[in-house]
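[1] Sharing a sequence plus its predicted fold:
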Amino acid sequence: MAQEHVRALAAALSDSFADRLLTSPAALAQYAGSESHHGERAPDLVVRPQSVEQVQQIVRAAADHGVPVVPWGAGTSLEGNAAAVAGGLCLDLSAMDRVLEVSADDLLCVVEPGVTREQLNAELRATGLFFPVDPGADATLGGMIATRASGTNAVRYGTMRENVLALKVVLADGTLIRTGSRARKSSAGYDLTHLFAGSEGTLGIIVEATLRLHGLPEAVLAGTWPFETLDGAIQTVIATIQSGIPVARMELLDPAAIRACNRYAQLDLPERPTLFIELHGSPAGVQEQLAMIQAIGAELGGGELARAAETEARARLWKARHQALPAARAMVPGAVTWVTDVCVPISRLAEAIAQAQSAIAEKGLLAPILGHVGDGNFHVFFVLHPDDERAWAAAHEVNDAMIEHALSVGGTCTGEHGIGIGKREALVREHGSEAVLLMRRIKDELDPNGLLNPMKLFGDSLPRAR
């Protein structure tokens, strides 16, 4: 990035943004990394807007000076989605954190992009409603929309794709557009809402979102359920889904993941393949679901299902599950983690996980497996020393084999992490060059100078010279 352009942009923004314009190396370093393994690159400057109008002002100024703009939420992305790989301006949207409206009658809310999922649910607590998409990290909703995130509740409540009704988006030239509506369905024109959902900030900056809400269930029952074999646990998941049992969450942790969680969260779970489940409904309905699931699991090597019905016990259980990433990292002093995911049709889940486990063992890697297996999505946490070149090369081979197998059975290279910079080549393998070329044509039409989150999705999409 030409530094004279950056200096000119900083000067243009200094009067309006004062202490919300960050240029010191120490401040910029806070935006250099994320939860990904792709290395660090600090932006050239950071601006923290507080309104839609300020976002428009910043984007227009960046366009005038030919400086790339990279949206930033909470820094929890896993494929370098918010990395400033071409330098430029980091647009930190975390200060736009207001819940603008809650319409209980319409089961929806309107939020700014910096609202986090935990913040939203805290504000909804008195309404009897909740927002169900739970990727584990307390990510911002704008970032969750941009990466089309999902998580533990997706098997019942869907992903961000199903829970976004409408958006306000600032385009590359500063124009503000509205997509979608408050209605539950529409056949009016192209579906622009879901074009921007999952676009990772490469087509526009999400500045407001209208989201679906759901009623809090009358009764909730959670539990952990060890199995004799990994295959038995997975077959229980498959049979449960195929039977139409409306399970809310169904997570799988392999023995390595359980071992990590036990150490980190001071649990004493059996170190066996384990399902974490949660059921929602009426008290009678929850008990009926439980009986049906236990009948399935009993035939497949399920042990004793340890129940957690009280709110505090359930929270402790899911906190341990959500801490699986730092728990894995803590298993080896000085290690880093590389988290990858694939998603396959539910009928092919057992073979996909078995192949991944076999490859991990063959390469001698430490790599716990866990996943939102109720919808065919699973994750591998490679735990690696930064300077262990052999292990990194082996992890790349395992990751590539996982992607190849997922695509061969009609799955996808990523269920919820997005493409970012980590899976750009896999995007072409999944969709083919012609489809990716069409994506690039859409990108070029909406962002002709290539200034919005460059180098993401398409590896050579550098900003155009001015």
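    It's in.
[2] Please count neighbours and contacts with C-alpha atoms only from this point.
    OK.
[3] so which helix or strand takes in residue 289?
    Assigned by DSSP states H and E, residue 289 belongs to helix 283-298.
[4] Return the list of helices and strands in contact with that helix.
    strand 219-226, helix 230-242, strand 274-281 (3 or more Cα pairs under 8 Å, 6 or more residues apart in numbering; DSSP states H and E).
[5] Show me what the last one is packed against.
    Under the contact definition 3+ Cα pairs under 8 Å, 6+ apart, strand 274-281 sits against strand 219-226, strand 249-253, helix 283-298.
[6] Next up, a structure to set beside the first:
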Amino acid sequence: MSVQSISTGVASTIEEIQSLIGDRLSTALAVREHHGKDLSHHPLQAPDAVAFAESTEEVAAIVRICARNKTPIIAYGTGTSLEGHITAVQGGICVDVSNMNEILRVGQEDMDVTLQPGVTRKQLNEHLRDMGLFFPVDPGADASLGGMTATRASGTNAVRYGTMRENVLSMTVVMADGKIVRTARRSRKSSAGYDLTRLMVGSEGTLGIITEVTLRLYGIPEAISAAVCTFENLEGAVDTVIQTIQIGIPIARIELLDDVQMDAINKYSGLDYPAKSTLFLEFHGSDHSVKEQAEMVQDLASENGGGDFQFATSTEDRSKLWQARHDAAHSCNALRPGCVLWATDVCVPISRLAECIHETKKDLATASMPAPLVGHVGDGNFHLCFIIDPDKPEEMAEAQTLNGRLIDRALDMDGTCTGEHGVGLGKIAYMEREHGEGISVMRAIKKTLDPDNIMNPGKIISMN
């Protein structure tokens, strides 16, 4: 689609920022287009200009200019979000923090790290490897850690290590008026005042721009073993997951992929797994505890119709297995080349997981398009990826209906409209039903911290 021309009234903002950072402000069409579209199905909406910031102080100066002129501001990391978080629905200035990519300090004794928001998860773990430490949160994309914080991201390790909510200790944020705020100290706990860190984790750039993050780190386990287990039916795989969690096996990863998703992975990655419901699993601990965990889950799987475990113990084999899992979204193109992908997710209490997946698969059985199912099911979170023919608008309409039914189903089960993708544009319509009067509290927070609604407007909640 065509990109809108530069918005009326933004010219003076652009001129002021250009005088501040020179040629690191771009109004080139290609640059604006690149920063107006993420990995989602939401259409391109470009900003009026892109400012490539290099420090907290520079971000603050840019924000102060935008605040004075009431110009919208959208933060940008790697552009890998899945609900239109970075689209410039009202134009404005995109602040790209990808050049702010330094790891500022590693506290080996405290097992924490402070870094700039443009550092990616893979970059961080490469830096930490020789120290015997790692950061576990791993969404499919090599996302920026600032973006992961802003969307409250999760990943395959969440069942053992938690999400970004549990792993962010503190951050530095530039607020809507240009003030620079540190949300907390590095101590592992505090009861001193409101929890500003948790307020900012998941705020999607609507309250401020994150310019530094302090994260919790973990020791690389003594032993790691991964396995794949195939099931004759989806119910057996889901029951194995639920039982594993309920009896307290400290599994590090337990991922569900349905038959459609396994077919896609085989075609995309050149693998030969059976095209059946499958669990990808990983165990962390000592040699003895890893062996014990694997045996316990193998027994549960066998009782539920699962086959023998195919183990991957070498680093190379494990990397190949988990790369195939992380490629799940990309692999959907192999089922239907040239189509549009619409990824959505929900999360429900683990006791309702089997019912929710069963009802969802019944819906998909009569759908005119494939929609592979994959999930971090150890914490009740799963995804669908609708593979839509762009020449058939009726398929987009059908996907909208199916997505709405999925979300309503999750909410009926006391779940959420999104477990980890975030709200962005795509889930705003469901926020009032999920939160009730809590929405009025969210609006009050937004109006207080961003009275002119310049911070990523049009995301998370409607201000009307």
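    Received it, and whenever you're ready, just let me know what you need. The structure displayed is predicted, hence computed values, not measured ones.
[7] Just want the most central residue of the second structure.
    The residue lying closest to the centre of the second structure (Cα atoms, centre = their mean) is residue 153, at 3.8 Å.
[8] Next, format the helices and strands packed on helix 283-298 of the first structure as a markdown table and append mean neighbour count and distance to residue 355 of the first structure.
    Formatted as a markdown table, these follow (neighbours: other Cα atoms under 10 Å; distance: least, Cα to Cα, whole Å):
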| stretch | mean neighbour count | distance to residue 355 of the first structure |
| --- | --- | --- |
| strand 219-226 | 22 | 21 |
| helix 230-242 | 21 | 12 |
| strand 274-281 | 24 | 18 |
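[9] re the thing from before, could the helices and strands packed on strand 274-281 of the first structure go into TSV alongside distance to residue 448 of the first structure?
    Shown next, in TSV, are those (distance: least, Cα to Cα, whole Å):
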stretch	distance to residue 448 of the first structure
strand 219-226	50
strand 249-253	42
helix 283-298	53
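[10] Of all these, which one is nearest residue 435 of the first structure?
    For residue 435 of the first structure, the closest of those is strand 249-253, at 32.8 Å, according to Cα to Cα.
[11] Let's have the helices and strands packed on helix 283-298 of the first structure in TSV, adding distance to residue 422 of the first structure.
    Formatted as TSV, these follow (distance: least, Cα to Cα, whole Å):
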stretch	distance to residue 422 of the first structure
strand 219-226	33
helix 230-242	28
strand 274-281	29
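[12] Quick one: closest of those to residue 85 of the first structure.
    strand 274-281 (37.5 Å).
[13] Surely the residue nearest to the centre of the second structure and residue 421 touch.
    Yes - applying Cα atoms under 8 Å as the test, residue 153 of the second structure and residue 421 come out as touching, 6.6 Å apart.
[14] Quick one: map residue 273 of the second structure onto the first structure.
    Superposed on the first structure with TM-score structural alignment, residue 273 of the second structure falls opposite residue 269.
[15] Pick the most deeply packed of the helices and strands packed on strand 274-281 of the first structure.
    Among those, strand 249-253 has the highest mean neighbour count (mean count of other Cα atoms under 10 Å), at a mean of 26.
[16] Tell me which other helices or strands the very next helix or strand once past that strand touches.
    Later in the chain than strand 249-253 of the first structure, the nearest helix or strand by DSSP H and E is helix 255-265. Helices and strands touching helix 255-265 of the first structure, by 3+ Cα pairs under 8 Å, 6+ apart, are helix 311-322, helix 324-329, strand 369-372.
[17] The helix or strand that comes right after the last one vs the second structure, average distance?
    I take that to be strand 369-372 of the first structure. Once strand 369-372 of the first structure ends, the next helix or strand along the chain (criterion: DSSP H and E) is strand 377-384. Superposing on the second structure and averaging over aligned pairs (mean Cα distance after the TM-score superposition for the first structure), strand 377-384 of the first structure comes out at 0.2 Å.
[18] Where in the second structure does the next helix or strand after strand 377-384 of the first structure align, residue-wise?
    Moving toward the C-terminus from strand 377-384 of the first structure, the next helix or strand (DSSP H and E) is helix 389-408. Mapping helix 389-408 of the first structure onto the second structure (TM-score structural alignment) gives residues 393-412.
[19] check the fit of the matching stretch onto the first structure and give the mean distance.
    Mean deviation for stretch 393-412 of the second structure: 1.1 Å (mean Cα distance after the TM-score superposition for the first structure).
[20] For that stretch, buried residues please.
    395-396, 398-399, 402-404, 406-411 (16 or more other Cα atoms under 10 Å).
[21] Residue 166 of the first structure belongs to a strand?
    Yes - assessed with DSSP: H, G, I helix; E, B strand; the rest coil, residue 166 of the first structure lies in a strand.
[22] so what corresponds to it in the second structure?
    Per TM-score structural alignment, residue 166 of the first structure is aligned with residue 170.
[23] do you know how far its match is from residue 136 of the second structure?
    17 Å (Cα to Cα, to the nearest Å).
[24] try residue 113 of the second structure
    Taken as Cα to Cα, the span from residue 113 of the second structure to residue 136 of the second structure is 13 Å.
[25] Name the residues contacting each of those two.
    residue 217 (Cα atoms under 8 Å, 6 or more residues apart in numbering).
[26] Looking at the first structure, name the residue matched to residue 345 of the second structure.
    Alignment note (TM-score structural alignment): residue 345 of the second structure maps to residue 341 of the first structure.
[27] Any idea which of the helices and strands packed on strand 274-281 of the first structure gets closest to residue 49 of the first structure?
    Per Cα to Cα, nearest to residue 49 of the first structure of these: strand 249-253, 36.3 Å.
[28] tell me the angle of that closest one relative to strand 377-384?
    Comparing the axes of strand 249-253 of the first structure and strand 377-384 via axes from the mean of the first three to the mean of the last three Cα atoms, to 10 degrees yields an angle of 30 degrees.
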